[in-house]
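Chemist: next comes the sequence, and after it the predicted model I'd like to discuss.
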Amino acid sequence: MSSSRAPRTAEVFDAAARDHGAAASLLWDPLGEEYVERVAPAHGERVLDACCGAGASAIAAGRAVGATGRVDAVDLAAGLVDLGRRRAVAEGLDHVRFHVDDVAGWSAARPYDLLLCGYGVFFLPDMDASARRLSGMLRPGGRFTVATWAEGALEEFGALLFRSLSAERPRLPEEEAERAEPPARRASRRIDTADALARWAAGLGLSDVRVHRIDRTVPLDRDNAWNLVLGSGFRAMVIDLDEEVRDRVRDRFLDALDAENVRALDAASLVVVGTV
């Protein structure tokens, strides 16, 4: 494994830090809190949050484990990590430590009780091998958990954004388009149903595997929809565009949301918990 987020992905999320506030309040923070609620960190536990971003789940876990616990939150996107670090300081969560580092090479003096990886496992190089390595950082009886998108989540939103971009980029032949699909998207589709996610976790050697569902929708309007693009992984679709082209894509996208009467973002998610 070469990186907890591929360098390109780290660049995208680092840039997204500049527009993270609106997306965090609408999407990431509520999802992070619901994720942590389902995996239930116990008071005093040691937690590793892999691909922590700006700390939506790390902050929630820090509140749960209390001052006698410990949360190490690790990500390569320095801008997001800085946001998380500032949030921890503001809340007085001295036991929540944010690190700009590659979780693929992360090590700790003691094993962890709980592993969090919220909406990041599919960005890891070789998802299965990366997940096995992370599970190896847990004590016997420790809990390995992942939050991921459920089947159909984000698809309508993403399809309209892709369509809005198509006028600015040449159409790829169908076979080339399939090969051009981001590896993270292919990986996420492998685990986007409860059955598939449970089988995947069991295949990692975990026991007592349980899958929880989070049903969440985010109301959309012309003021917040573009913020969600810029403050999320969707930013990768527009990061290379110059300002004039990006403005055209934004306007076309917002018009498409209106024309298709798309008033909500489907953010349905799955959470798997397994025991080492």
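Modeler: On my side now, so go ahead.
Chemist: CA atoms for contacts and neighbours, from now on please.
Modeler: Fine.
Chemist: now do the helices in this protein.
Modeler: For the chain, applying DSSP state H gives helices covering 7-16, 20-23, 29-39, 56-65, 78-90, 127-135, 155-166, 174-180, 183-189, 194-203, 225-230, 243-259.
Chemist: report the buried residues of the last one.
Modeler: The neighbour-count criterion (16 or more other C-alpha atoms under 10 Å) identifies 246, 249-250, 252-254, 256-257 as the buried residues of helix 243-259.
Chemist: between it and helix 155-166, how many degrees?
Modeler: Using axes from the mean of the first three to the mean of the last three C-alpha atoms, to 10 degrees, one finds that helix 243-259 and helix 155-166 are set 140 degrees apart in direction.
Chemist: spatially speaking, which residue is in the middle of the protein?
Modeler: Y119 (2.6 Å; C-alpha atoms, centre = their mean).
Chemist: thinking again about what came up before, and of the helices of the chain, who's closest to V272?
Modeler: Across the helices of the chain, V272 has its closest neighbour in helix 194-203 (6.9 Å, C-alpha to C-alpha).
Chemist: contact partners for the residue nearest to the centre of the chain?
Modeler: Under the criterion of C-alpha atoms under 8 Å, 6 or more residues apart in numbering, the neighbours of Y119 are 146-149.
Chemist: tell me how many other residues surround A90.
Modeler: 10 (other C-alpha atoms under 10 Å).
Chemist: check contacts around it.
Modeler: Contacts of A90 by C-alpha under 8 Å, 6+ apart: none found.
Chemist: repeat that for D75.
Modeler: By C-alpha under 8 Å, 6+ apart, the contact list for D75 reads 4-5, 50-53, 81, 99-103.
Chemist: that one and W226: what is the separation?
Modeler: Shown here: D75 relative to W226, a distance of 24 Å by C-alpha to C-alpha, to the nearest Å.
Chemist: the structure to be compared is supplied as follows:
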Amino acid sequence: MTSTGVGTVFDSAATEYAEVSPQLWDRIGEATVATAGVQAGERVLDVCCGAGASAVPAAKAAGPRGHVDAIDLAGELLAHGRRRAASQGLANVRFVQADATTWEDEPYDVVQCVHGVFFLPDMDAAVSRLAGLLRPGGRLAVTTWARGAMEGFGRLFAEAAARVRGTPTAPPSSRRSASRIDTEEELGAWLTGLGLRRATVARAPLHIPLDAGLAWRVALGSGFRGMLTGLDEPSVERVRTTFAHLLGERGMTELDATSLIAVGMRP
């Protein structure tokens, strides 16, 4: 999927993304900021920021003397983020529609990216470039799915879409990149290979009780929504009912959204 395609998918997912944020994205974002150790007065770049799940807690941690640049391609998600920051009186965060591969403002104390690096066209080159926006001694924080997390959910959703389409549904193009960094060892070694030092990886378990309604909102409010591209409304409705049936048939009552949070330091 191209950068433009990713932005389009997440623009269409904005409403559901915001709806599931308190149960899913916000909890992961807060864990990332805590693990990155954002301090008062620091300057932070939040890449693939979505609706502010990690940018808002980073702005709170950085305080009025700090600043957060939150960038994403999805304008609708950014609008949610701006409203959220304004409702909490946060004047130290700006949400900008921008491409992470060309963003040039620097230097930052922290660059963080929560469940976004695997959407970048060339993950290695893009993240290496982002690390270059850090001051010496600055921290890069990357959050990815742990191996097995979201996989059963994704397989059922793909099966539902395939039954409606009548053809197999290809996995998201980001899956190959994500699978390279879905264990503590692989993620830590990847950051070290990009030239970062003192790389540490923390596991953030998250298990969410799941019913058909929440499952559908999670599917629509995430990259899984791309599997519905090209389907008309009646077909999308058939995917929804098929997905609900499969969830009940297979006994999936919990969403495993366990993440890995890696932090490395620029020499």
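Modeler: It's in. Because the structure is a prediction, the values reported are computed rather than measured.
Chemist: if we can go back for a sec, between the contacts of D75 of the first structure, which is closest to D128 of the first structure?
Modeler: Minimum distance to D128 of the first structure across the contacts of D75 of the first structure is 12.8 Å, recorded for S4 (C-alpha to C-alpha).
Chemist: can you find the partner of L161 of the first structure in the second structure?
Modeler: In the second structure, the residue matched to L161 of the first structure (TM-score structural alignment) is F157.
Chemist: ok, its match touching F243?
Modeler: Yes - using C-alpha atoms under 8 Å, F157 of the second structure makes contact with F243 at a distance of 6.0 Å.
Chemist: separation between the alignment partner in the second structure of R189 of the first structure and M1 of the second structure?
Modeler: Taking TM-score structural alignment, R189 of the first structure has S179 as its aligned residue in the second structure. Between S179 of the second structure and M1 of the second structure the computed distance is 16 Å (C-alpha to C-alpha).
Chemist: got it, and R84 of the second structure?
Modeler: Distance of R84 of the second structure to M1 of the second structure, computed by C-alpha to C-alpha: 29 Å.
Chemist: show me the contacts for the aligned residue in the second structure for R87 of the first structure.
Modeler: Counting by TM-score structural alignment, R87 of the first structure lines up with R84 in the second structure. R84 of the second structure makes contact with 52, 56, according to C-alpha under 8 Å, 6+ apart.
Chemist: and R175 of the second structure, by the same measure?
Modeler: R175 of the second structure makes contacts with F118, as judged by C-alpha under 8 Å, 6+ apart.
Chemist: go ahead and confirm L130 of the second structure touches V111.
Modeler: Yes - counting by C-alpha under 8 Å, L130 of the second structure touches V111, with 7.2 Å between them.
Chemist: residues near the residue nearest to Y108 of the second structure when sequence neighbours are not counted, how many?
Modeler: Using C-alpha to C-alpha, 6 or more residues apart in numbering and skipping residues adjacent in sequence, the residue nearest Y108 of the second structure is L134, 4.7 Å away. Here the number of neighbours of L134 of the second structure (other C-alpha under 10 Å) works out to 24.
Chemist: what of A202 of the second structure?
Modeler: Per other C-alpha under 10 Å, the neighbour tally for A202 of the second structure reads 16.
Chemist: from G166 of the second structure, how far out is it?
Modeler: A202 of the second structure is 41 Å from G166 of the second structure, by C-alpha to C-alpha.
Chemist: repeat that for T2 of the second structure.
Modeler: 25 Å.
Chemist: spatially nearest residue to the aligned residue in the second structure for F144 of the first structure, not counting backbone neighbours?
Modeler: By TM-score structural alignment, F144 of the first structure lines up with L140 in the second structure. Setting aside the residues directly before and after it, L140 of the second structure is nearest to V111 in space (C-alpha to C-alpha, 6+ apart), at 4.9 Å.
Chemist: surely the one you found is in contact with D46?
Modeler: Yes - with contact defined as C-alpha under 8 Å, V111 of the second structure reaches D46; the gap is 6.0 Å.
Chemist: what's around the residue in the second structure that A131 of the first structure lines up against, how many residues?
Modeler: Here A131 of the first structure is matched to V127 in the second structure, going by TM-score structural alignment. Residues lying near V127 of the second structure (other C-alpha under 10 Å) number 22.
Chemist: against V114 of the second structure, how distant is the residue sitting furthest away from the middle of the second structure?
Modeler: Largest separation from the mean C-alpha position in the second structure: G166, at 29.9 Å (C-alpha atoms, centre = their mean). The gap separating G166 of the second structure from V114 of the second structure is 34 Å, by C-alpha to C-alpha.
Chemist: for A125 of the second structure, same thing?
Modeler: From A125 of the second structure across to V114 of the second structure, the span is 17 Å (C-alpha to C-alpha).
Chemist: any idea what R197 of the second structure aligns with in the first structure?
Modeler: In the first structure, R197 of the second structure lines up with S207, judged by TM-score structural alignment.
Chemist: quick check: L26 of the first structure touching L220?
Modeler: No - between L26 of the first structure and L220 there is no contact under C-alpha under 8 Å: 9.7 Å.
Chemist: so how many other residues sit close to the closest residue in space to V12 of the first structure that isn't next to it in sequence?
Modeler: Distances taken as C-alpha to C-alpha, 6+ apart put A236 closest to V12 of the first structure, at 5.7 Å, once the chain neighbours are dropped. Counted with other C-alpha under 10 Å, the neighbours of A236 of the first structure add up to 18.
Chemist: what do we get in the second structure for A236 of the first structure?
Modeler: By TM-score structural alignment, A236 of the first structure lines up with G226.
Chemist: which other residues reach stretch 203-219 of the first structure?
Modeler: With C-alpha under 8 Å, 6+ apart as the test, stretch 203-219 of the first structure has contacts from 26-27, 34-35, 38, 128, 131-132, 144, 194, 197-198, 201-202, 263-276.
Chemist: mean per-residue distance, the lengthiest strand in the first structure versus the second structure.
Modeler: Ranked by residue count and defined by DSSP state E, the top strand of the first structure is strand 138-149. Superposed on the second structure, strand 138-149 of the first structure shows a mean distance to its aligned partners of 0.4 Å (mean C-alpha distance after the TM-score superposition for the first structure).
Chemist: now for that strand, which elements pack on it?
Modeler: In this structure, strand 138-149 of the first structure packs against strand 112-116, strand 269-275, with contacts taken as 3 or more C-alpha pairs under 8 Å, 6 or more residues apart in numbering; DSSP states H and E.
Chemist: deepest of those, which one?
Modeler: Mean neighbour count (mean count of other C-alpha atoms under 10 Å) peaks for strand 112-116 among those, with a mean of 26.
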